[in-house]
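**Student:** any chance you can model this:
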Amino acid sequence: MKQNFTVRQGALDGVEAFLSVARHRSFRKAAADLGVTPSAISQAVRVLEERIGAVLFVRTTRSVGLTEAGERFLSRAKPAFEELVAASEVARELGQRPTGLLRLSVPRAVVPLLLEPLLASFCQAYPEVEVEIAVSKEVVDLAAEGFDAGIRLGQLVAADMVAVPLTPPFRLVVVGSPSYFTGRKRPRHTDDLRQHACLRWRRSNGALASWSFENNGHTLEIAVSGPLIASDFPTMMGAALEGIGLAQLPEPMVSDAVKAGKLVRVLDAYAPMLPGVFLCYPSRRQIMPKLRAFIDHVKSRKASVGQTKGR
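**Tutor:** Predicted coordinates for the structure are as follows:
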């Protein structure tokens, strides 16, 4: 049967005093070592003995020795206390300078778009920080899953998150390859999409996403159809480049391919504006130096973030 254990309040009180007396075999020397009075050391040890229910030291006017109970307590308490001190030092180091493991939850599409330009320079600037990139199409709970921060489209950032912009707002554009348009008319109105093969995106909740447009300040949601369903933007872009169909993608993602003539934009008059991409994290309180360093690095290099690479 599972037992429930609790640590009583003050359970560690007096342990450091006990260990110092045991090391020096002297209450006076232990007091000098810890920077307190001998009477304070005696009181701390007395309270510890009362709490444990056993005498730990044999005291005479000339010497201090350990009882059998004291020897047994020392054999277990000393390594445990040293481990606690070491743990405190490790935690203090993480709280004082950028070091340790920085875990980021990101959608696959932003890795080449945003992270590759940032990661190389960040890792060079902060060699003691290890960066772990967890790519997921789902919007995970950052705190529950142990992530320091995540990267999200603006409309997916929760209200209780602190958000740092990585990109300015951008449009969601429809593109197709020149080979796709061979023998086909380019759509001029959103209604024309009924005659076109449209690549679709399945959300993390399993639903197929509609294509979104704006017309005279009104939002239009259109259910399209086509030969391919993907769960991420890079796959949709690759399919569009191969001429499989039209895709609706973030403008920064396709800008290089458009400039190179590999993709053609259509329906620009209806392209909706998105808030952009943000680095988000749960709280402003007690930000660890590793995350603060990454945030500052992002802000300092914001001008170059989002400059799209080609395929």
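**Student:** from now on I want contacts and neighbour counts done on CA atoms only, so please keep to that.
**Tutor:** Noted.
**Student:** buried residues, stretch 289-309. List them.
**Tutor:** 289-291, 293-295, 297-298, 302, 305-309 (16 or more other C-alpha atoms under 10 Å).
**Student:** do you have the helices of this protein handy? List them.
**Tutor:** 15-24, 27-34, 38-52, 68-96, 110, 116-125, 233-241, 251-259, 289-300 (DSSP state H).
**Student:** of the buried residues of stretch 289-309, which is the nearest to residue 45?
**Tutor:** Using C-alpha to C-alpha, residue 289 comes nearest to residue 45 of these, at 38.4 Å.
**Student:** second chain to compare with the first, below:
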Amino acid sequence: MSAIRLDSFDVFVAIVRCGGFRAAALERGVSSSALSQTMNALEEALGIRLLNRTTRSVSPTEAGQRLLERLAPALSDIRLAIAEVDELRESPSGTLRINAPAPAIDHFLCPLAFDFMDAYPQVKIELISDAAVIDIVEQRFDAGVRFGKQLAQDMIALPLGPALRYVIVASPDYLKKHGQPRSPNDLINYDCIKRRFSNGRLVNWKFVEGDEEIEISPTGRLTVSTAHNELQAALASRGLAHVFEDYARPYIRSGRLVEILPEWSQILPHWFLYYPNRRLPSAAMRSFLDYMKGYDWQKINRVCATTTR
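**Tutor:** Below is the predicted model:
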């Protein structure tokens, strides 16, 4: 048998986990052809086919599946061993991969990661935007960010940032033309900028004042898929937007948007950053967790206030 590079096995696992060469190549930052060459060399060295390839899919052969079942825990042990060696360095290194919804990345993870990278220049960070609930262990993420009710029981969770608040905003020109609603029920008479998730579901708008709760299905001519597009439409006087306050705060302060029905604003719990409790975090991950625990979240608001004056 020819000599085999250990990283070839990691490539094989990544291709199966990602469901194809293209997705694995994107994850690893290389070309599909490079991964194909690695797999061809591995199969040739082993003398057996590991992958069934079609124009639409890639799946392991029986031999590939058996090898995969033994490789996954072995590669995990190798990564853990490397992480333990890394602890002996004066400064942690390596790559942290974190999966999180876009709002959490925009307003909390990005500022945190930028400052952390200044403090730990040998650590690389990947922030992957994804609203779907995934298995972060299977997808090889060090951590994820979700609301508490979405977390698996075998995870350790830490609060990320302060509590969240939804706001309804519109441009002064739009309100001058259409007037301001007095209650959530009045919104049926306004152009509401709707948002649709990638799974096809439209976002309902929820309101709370004291013990009273109201949930409406917004109506309007425009439907978008991101909070950024909602704000873009609201700034263009296309209707009312329903977004996290963090997105709208700079525009409210500058006067380009006006908050509507603030007494009905829905308050949500803060995000949680979570990671598996059944494995020891790497030195880089532990440094990131310690940095996060002492982070000044009010700094973000102070920066926003300065840039919008």
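**Student:** quick check: TM-score for this pair?
**Tutor:** TM-score for the superposed chains, counting by TM-score structural alignment, normalised by the length of the second structure: 0.66, backed by 232 aligned residues with a C-alpha RMSD of 2.8 Å.
**Student:** roughly how far apart are the corresponding residue of the first structure for residue 230 of the second structure and residue 229 of the first structure?
**Tutor:** Under the alignment by TM-score structural alignment, residue 230 of the second structure pairs with residue 236 in the first structure. Here residue 236 of the first structure is placed at a distance of 8 Å from residue 229 of the first structure (C-alpha to C-alpha, to the nearest Å).
**Student:** shared neighbours, those two?
**Tutor:** 199, 200, 201 (C-alpha atoms under 8 Å, 6 or more residues apart in numbering).
**Student:** counterpart of the second one in the second structure?
**Tutor:** Using TM-score structural alignment, the equivalent of residue 200 of the first structure in the second structure is residue 194.
**Student:** which one is its match nearest to, not counting chain neighbours?
**Tutor:** Take residue 194 of the second structure and drop its neighbours on the chain: the residue closest to it by C-alpha to C-alpha, 6 or more residues apart in numbering is residue 223, 4.5 Å away.
**Student:** ok, how many other residues are close to the match of residue 200 of the first structure?
**Tutor:** 25 (other C-alpha atoms under 10 Å).
**Student:** now for it: which residues touch it?
**Tutor:** Residue 194 of the second structure touches 202, 203, 218, 219, 220, 222, 223, 224, 230, 241, counting by C-alpha under 8 Å, 6+ apart.
**Student:** cutoff 10 Å now
**Tutor:** By C-alpha atoms under 10 Å, 6 or more residues apart in numbering, residue 194 of the second structure lies in contact with 202-205, 217-227, 230, 239-242.
**Student:** buried subset of those?
**Tutor:** Applying 16+ other C-alpha under 10 Å to the contacts of residue 194 of the second structure flags 202, 205, 218, 220, 223, 226, 227, 230, 239, 240, 241, 242 as buried.
**Student:** from memory the fourth one sits against residue 233, does it?
**Tutor:** By that I understand residue 220 of the second structure. No - using C-alpha atoms under 10 Å, residue 220 of the second structure makes no contact with residue 233, being 11.9 Å away.
**Student:** overlap in contacts, these two.
**Tutor:** Contacts common to residue 220 of the second structure and residue 233, judged by C-alpha under 10 Å, 6+ apart, are 193, 239, 240.
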